[in-house]
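Peer 1: Here's a sequence, model it:
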Amino acid sequence: MNNIDPVTLEVVGNYLVSTVREMGATLMRTAYSVILREQMDCTTALFDPQGQLIAQADHVPSHQGTLAYAARYVAADFELDPGDVVVLNHPYRGGTHHPDIMIFRPVFHDGRCVAIAAALGHHIDVGGRSPGSVATDARDVFEEGLIIPPLKLYKRGVLVQEVLDIIAANIRVPRETLGDIRAEIAATTVGERRYIELCERYGADRLSEIVHGLLDHSEAMVRRDLAAYPDGQYSATGYMDSDGISEEPVTIAVTVTLDRGAVTIDFAGSSPQLKGPFNASISSVEAACFCAVRYMVNPAILQNAGCYRPIKLLLPPRSVVNPESPAPLSGRFHTLERIAGTIVQAFNGARGAEAVGNGHNHLTSFSTSGRMPEGDHARSGETFVLFEYHGGGWGGTSRSDGLDATFGLMANSFDNPIEAIELRYPLMIERYEFIPDSGGGGAHRGGMGIRKDIRYLQGSGYFTNRSDGQKFPPQGVLGGGPGRPSAHALVRANGTVETLPSKITNVTISAGDLMVLETAGGGGYGDPRARDRQLVQDDLLDGKISAHAARSLYGLED
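Peer 2: Coordinates of the predicted model:
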């Protein structure tokens, strides 16, 4: 970095950020499925020729370590040529879980590879025993969907049609999935074009020096911020409802050791490898740990591989955080949320008065499927699959209430518009609202959960609930109260109410049935009686708390 001036670092660094954001915008604007087009469950990134992350879009935090893991596989295992495109989703060869299909494109300048452009999208279906590829009771990876090892989808610019044919033959909604793959490919062409522009401006060798200077700079900034915390060991334990097969809770135990700007995260004491699909591959665990640590430092630090150098992980073999193939892991996102939330909880020991209440630390997610109504429209009689997820409450902090109805630490996704669902699927959203009193009480209360009621309108199909947070409410800190746990139910057309566990697969659903999803609130911060009286009155008037809670919890007089 000695011969790289700070202005150049800032200009190039922010150009790279702009590039990956443009790649992400291209992906979303050309995608077919609502999960990419509307909810932004995707990521775009640039890597150096060895697979080191040099820039990543601020989309889904759970992808920040995973693409890098796969990029290293691609860089090491392939003889890459101009015009090549590599596709993969293999969860034990750099992937995350089956629905996350990755695309990698080498970037060439003056005859040599200077970078790799990449995109990842969560696809609406990749086969397996449950529509949406979200079975909560899968026993191995083969039940969870089609596995795509790293393959060249394009060779020197020529499509290998057989690869697409194999994918299409193994999924329920090939039009959407193949369209989304093309959107990812389009995104990587943007990254290729923009990076070549940088090479032409600075020269490839000089640009490589600048990029690696950016990595060193990010590392130094992260180490500086981590060194501001008191050195020591800080432990916390988090729990998930179950692994989808057994009703035994899943334990995530972490010990965070801070040592002069370095951090070691030890998972000793976590559950052994699970029988159900809530194990997490190493690439995913890295993402959760990187994300949690990034929450502890300045968010303006440029996102690249340098940020991760101060972080060391200790992962017990054959455990929930280090499973052996073919252990199932399609539900690993809930585990990642619990990992990240538990690490943040451990950091509370070092943060003192700056501790934060627990957030919902999972996703309330589900899939439903069936057939489109017969008629004269283009999708008459086609299979449909919807996979959707919802946010809950974040924990209160020393400065403010927790965020309401927001995705967790690992999912920076958008809300799925009601209109987008009702236009594309034979479904009706009948209720979408905050749940009063769902945020834990506190001087700064926890964020609120939401209730969403979805009516199934046509024929019959399947419903799968892949959620968590029913058994272990998010805890408050420094006197703050717990958030309300999640709840899920089916209200049949005849009025019968079926209370559902957080994990259940392929329940038959028919016209007139109602899916009821209630997400968890966040834990509060501080003594509720210390809350500003005006804030209590505002919450009461807004319907965020009940009159009973205003009196009994916050001490508001009539």
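Peer 1: hey, let's count contacts and neighbours off CA atoms from now on
Peer 2: Fine.
Peer 1: Provide the secondary structure category for Glu176.
Peer 2: helix (DSSP: H, G, I helix; E, B strand; the rest coil).
Peer 1: would you list every one of the helices in the chain?
Peer 2: 6-30, 34-37, 66-77, 161-169, 174-202, 204-227, 282-294, 332-351, 418-424, 533-542, 547-552 (DSSP state H).
Peer 1: what would those helices look like in JSON lines with distance to Gly449 and mean neighbour count?
Peer 2: What follows is the helices of the chain, written out as JSON lines (distance: least, Cα to Cα, whole Å; neighbours: other Cα atoms under 10 Å):
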{"stretch": "helix 6-30", "distance to Gly449": "27", "mean neighbour count": "19"}
{"stretch": "helix 34-37", "distance to Gly449": "21", "mean neighbour count": "24"}
{"stretch": "helix 66-77", "distance to Gly449": "29", "mean neighbour count": "22"}
{"stretch": "helix 161-169", "distance to Gly449": "37", "mean neighbour count": "13"}
{"stretch": "helix 174-202", "distance to Gly449": "31", "mean neighbour count": "20"}
{"stretch": "helix 204-227", "distance to Gly449": "32", "mean neighbour count": "19"}
{"stretch": "helix 282-294", "distance to Gly449": "22", "mean neighbour count": "25"}
{"stretch": "helix 332-351", "distance to Gly449": "16", "mean neighbour count": "25"}
{"stretch": "helix 418-424", "distance to Gly449": "17", "mean neighbour count": "13"}
{"stretch": "helix 533-542", "distance to Gly449": "14", "mean neighbour count": "15"}
{"stretch": "helix 547-552", "distance to Gly449": "16", "mean neighbour count": "16"}
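Peer 1: next up, for comparison:
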Amino acid sequence: MEKWLVRIDVGGTFTDGWARSPEGDEIRCKVLSSGIIRTRVAGLDGNWIDCERPLSGHSTGLEGFTLKSGGLVLDCNPLEGRLKLDRSASIGETLELVSGEDAPLVAARILTGTAVGKTFPEMDLRVATTRGTNALLEGKGEPVTLITNQGFESLLEIRDQRRPDLFELAPATRITVIKEVIGIPGRLDRKNRELEGLEMNSLESLGVSNVALALINADTAPAHEMMVAEELRQREIEVSASYELAPVIRFWPRTETAVTNAYLTPVMGAFIKELCKTLPETPLSLMTSAGQLKEVGEFRPIDSLLSGPAGGVAGALALARSAGLDQVLTFDMGGTSTDVARIAGEPGYRYEQEIGPVRVLAPAVSIETVAAGGGSICQWRNDGLEVGPESAGSEPGPACYGRGGPLTVTDVNLLLGLMDESKAGIPINRQAAQNRLDELSSEIGDQIDQQELLKGLRQIAIEHMAEALREVSTRDGYDCRDHALVAFGGAGPQHACALAEELGIRRILIPSDAGLLSAWGLHQAGNRELRTKQILKPLDDFPKNFPSMIEELGKGGTIARCLHELRLQGQDSCLEIETEPDCSFAELVTLFETRYRLLNGDARPPGRKIEWVTARVELTGESPEIPGEQFDEGCLFEEDSLEQDAFSTMVIEAGWRKRQGSRGSIFLQREGAQETQPQSILVVEEELYRRRFESVVKEMGILLKRTALSTNIKERLDYSCALLDARGSLVVNAPHIPVHLGALGLCVREVSKTHQWTACETIAVNHPGFGGSHLPDVTVISPIFVEETLIGFVANRAHHAEIGGKTPGSMPPDARCLAEEGIVIPPTLYSEIGEGFFAESRMPHDNEADLGAQVSANQFGVKAMQKLALSGNIPGYMNALYERSAAILRQSLAGLKKCSAEDQLDDGSVIKVVIFSGEKLTVDFRGSASTHPGNLNATPAIVRSAVLYALRLWVGQDLPLNEGLLESVNIITEEGILNPPLTSDPENCPAVVGGNVETSQRVVDVLLTALGIQANGQGTMNNFLFGNERFGFYETMGGGAGAGPGWDGRSACHVHMSNTAITDVEILEERYPVRVREFGIRRNSGGEGTWRGGDGLVREVEFLEKMTVSLLTQRRTKKPLPNGKSGRQMIFRNNKWDELPGVCSVDVEPGDRIRIETPGGGGWS
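Peer 2: A predicted model of the protein is given here:
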């Protein structure tokens, strides 16, 4: 006799079940993931009760369930929606049925009709679960002990030193996954040479049962980690070892992966133990995030984090193939969030994902999640409409659930008639939703048409989802319009037509089991296996043994496809090249060259070798065969239509043809031209276009990162993109670098004074006299013309890590004029920049490639804005955002008293400000130092950036960095350090490189001190450069943030005007002749007070060959006010430590070491 086939997806709110009986019948169910089944008494017949809602999908199997309020279910008639109880009930009473078992067992009982206490039939069980994900997001795992290298105990507090929100002064509380860290001596280098012997004495008294273990370079030299793991396992301690979980380069995420696995081990262990205890004879397979099925013994907690969405993608792929679709975008919309993915033939993979408080190195189907679901809250905030990212969750849920929840997207659909309350799985309270809508209308204040408001709120939600789908396409160089949309989840089909219209998609596939596809998808998942080998060598080293390496990696299985991560040497970002198993070495090179040209618009730079980073093979097993699905001719809908079942809701909009499939799927096809959405009420249109504007500049940033060549742009993310209006005023920015963004408006306006713009041209500039900041920051500006009318500009600014000058890295500490700092670019048409333009640079090919990437990003932005202009009044919406920001600032001026502050740079140069309000807000910097003899001069663009940033913090509202904030602001400077005489002759122009990175921070400090917002942060970017005739390296380092009224300052992060990532220790040692001896938090460097200042960083680097080191820092003699510790730097040579000045260049020999201790933030009392 055949077994039951049972497939269960345990989500955060609901658990979905699908099963096939031995007779071939398909059964479905949906239960709460709490294991509770809720219903309400609608009628009575003795001890039989009529349920108000059908027991959707509930077969027999409820017998034996108990009632939380007392009582027992004796019998069940699900078809009639009746239960027999062992007690009386009353009409209107809410009943909560429980079996005392976990949700997957409850679902299995319902699917197989197995009453509580009865033995399950023979079955094959597959389970996906987000139990681990929920534990991470809710902090319900078990904090662990981490064992790591001495000197790196603080790594997971520092992470990559970036703050998650540019404008967040009070750091959000992060979920704690570690309870203690033990640092042990011992060190292996990248070539497996022992530098320091391993010592485990400190582990002898370890009194825990579960640890995470991660040592530097264990990806390529795991001997020490293996020794520690073996010692602990002999003592029956559970060990999550990084070399076993993620044997790939990058110490921080590999360490976090080990910690995450250990944190979730008790949670997932208990979940699996419960299943195995109840079903001891049942074969159990667990779905992984990569869409693979693993037996219990092979399953790791980190494998589970995206297993539910992976099941949805597996189901979508099977149905797309059945329908003959080869390129699809999947759209899985639930209550809290929406998951999207792109599939072309086979699903793509991601090997790193950030989930809640952690970043994990584990393969997963390439899925993007956006905080836009049925529970997304609709509200009026900051004088504008917002939808999400906050969610009502499952408790209290949307307003219509009747438990006091807020207005949500679900309520909006209900009130628009796009949901049939009589077919909902739970009781619906329409009046509660209407009440919340009335409250929102009242807040807006205008006499507003509620139907138009509802339509607008829905369209804003659609825009959020469209952004996510554009991102998964843009990132890989594809167009949404070339794909079909596969829509599923409880709310996916409800929004599919509107989303397709927004994206220009003309084909939609709705699965028959749309509301349960993640469960059904488990049935379609084949027994695949992904094997990985890290290589990290030039591809040219493998022309002969390439085939044998692939064969060895796939030994014992059938290779379905190979996935090779390749990149140009020196880069961190890889291109994944998919090949057939028998692909030759030459074919692989050709495929890389083709893909590189497609994504970057140009051939591989001459002389740059290809690095083979990782080889992967996917081994395939059997998976169910689905016959091709045939669709009828269908009918064209001339008006919107609603179709709903117990598990999902579908809305078919006018203009779409519905074609019924032979397997129950529905294929929707757009007939005729797609129309732009009709204009909505003004408050809706303003929010829609703000989101659309932000989406454009965000996609510009994605494109720039993808197509750039240098590490500084691709990995350190030292670039910014923005949209400006026709006046050159900043409209919106992507969340990039504040010191860049505020300066872009002035740059565009200064260039416009001397240039008559025409369509299809682009100008590059870095001259500080034209709104530039310092020479490494090259700005690219492109005008946006629509029918010969200039409607705005797109611009981006990117830091070129090398652009000539006296020292490698183009930031000479002793520069005295602009000519010594590098190549000066006055406003120059890109078309006139030819070969040899960057000849003075030490890395001209990088400059050319990065500038080309900047231009490509702008060209994308121009085309996107021109497309937007077809559907709306772009200048009008830009002006509305400008006026909204201006109005908010004017409102904030009330009650502002005259204030002032003064501080000094380390050499005594004064930075002074007086702030007072009248008709305008005056920010007066007169009295600041005269022109600096060195490089600490800050240009007017930098000063304007600092003021704009500080005002955005002062206003404290969620606004884009819009120059409307400066509309009522008068900034006064006199010639001097904050307004140096910028001449056209670089020899007679003051040096400015330090003004951008150092003086800018001091300007922000005095502004925030005057406004009483926050104590001083570290006040420096701690610029650290080293190199020789072969290479150059540059990075900036974080420190302590200032405390404020009600919060401690964040430790070990970039503050205010910078937010770049720091280089991972293993990446640094792999690429450069250096060794990182220590990287940690400088404890107790933050100032005391009621609220403590954040602590600074410590970074100690040993040099392995001769080179020159440059330091450009501040806050070494003048501490962060009121009481943060000053920074310091030292050099170890000739067996002793010597202090170094904060601004210096020094030649180092092999074995010399530089130690940098960055400043702490000031405290607040």
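Peer 1: ok so, going back, in JSON lines, list the helices of structure 1 along with distance to Val256 of structure 1.
Peer 2: Listed next are the helices of structure 1 as JSON lines, based on distance: least, Cα to Cα, whole Å:
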{"stretch": "helix 6-30", "distance to Val256 of structure 1": "30"}
{"stretch": "helix 34-37", "distance to Val256 of structure 1": "34"}
{"stretch": "helix 66-77", "distance to Val256 of structure 1": "21"}
{"stretch": "helix 161-169", "distance to Val256 of structure 1": "42"}
{"stretch": "helix 174-202", "distance to Val256 of structure 1": "36"}
{"stretch": "helix 204-227", "distance to Val256 of structure 1": "12"}
{"stretch": "helix 282-294", "distance to Val256 of structure 1": "10"}
{"stretch": "helix 332-351", "distance to Val256 of structure 1": "7"}
{"stretch": "helix 418-424", "distance to Val256 of structure 1": "41"}
{"stretch": "helix 533-542", "distance to Val256 of structure 1": "35"}
{"stretch": "helix 547-552", "distance to Val256 of structure 1": "36"}
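Peer 1: Out of the ones you listed, which is closest to Tyr432 of structure 1?
Peer 2: Of all the helices of structure 1, helix 418-424 sits nearest to Tyr432 of structure 1, with 9.0 Å by Cα to Cα.
Peer 1: which bit of structure 2 covers the closest one?
Peer 2: Residues 1065-1071 of structure 2 are matched to helix 418-424 of structure 1 when aligned by TM-score structural alignment.
Peer 1: Show me how far that stretch is from its chain's centre.
Peer 2: 24 Å (Cα atoms, centre = their mean, to the nearest Å).
Peer 1: likewise stretch 797-806 of structure 2?
Peer 2: That offset, for stretch 797-806 of structure 2, works out to 28 Å (Cα atoms, centre = their mean).
Peer 1: and that stretch, which stretch of structure 1?
Peer 2: So stretch 797-806 of structure 2 sits over residues 120-129 in structure 1, by TM-score structural alignment.
Peer 1: end to end, how far does the matching stretch reach?
Peer 2: 23 Å (Cα to Cα, to the nearest Å).
Peer 1: Could you pull up the contacting residues of Thr364 of structure 1?
Peer 2: Tyr389, His390, Gly391, Arg466, Ser467, Asp468, Ser486, Leu517, Glu518, Thr519 (Cα atoms under 8 Å, 6 or more residues apart in numbering).
Peer 1: In structure 2, what residue corresponds to Leu517 of structure 1?
Peer 2: Leu517 of structure 1 maps onto Ile1156 in structure 2, by TM-score structural alignment.
Peer 1: What's the local residue count around its match?
Peer 2: 23 (other Cα atoms under 10 Å).
Peer 1: Could you tell me how far it is located from Arg1116 of structure 2?
Peer 2: 11 Å.
Peer 1: what sits in contact with each of those two?
Peer 2: Gly1127, Arg1128.
Peer 1: Need the counterpart of Phe104 of structure 1 in structure 2.
Peer 2: Checking TM-score structural alignment: Phe104 of structure 1 goes with Ile781.
Peer 1: Revised request: answer the last question for Asp165 of structure 1.
Peer 2: Under TM-score structural alignment, Asp165 of structure 1 pairs with Gly836 in structure 2.
Peer 1: number of nearby residues for Ile509 of structure 1?
Peer 2: Around Ile509 of structure 1 there are 23 residues (other Cα under 10 Å).
Peer 1: quick one, what contacts it?
Peer 2: Ile509 of structure 1 touches Tyr456, Ser460, Gly461, Tyr462, Phe463, counting by Cα under 8 Å, 6+ apart.
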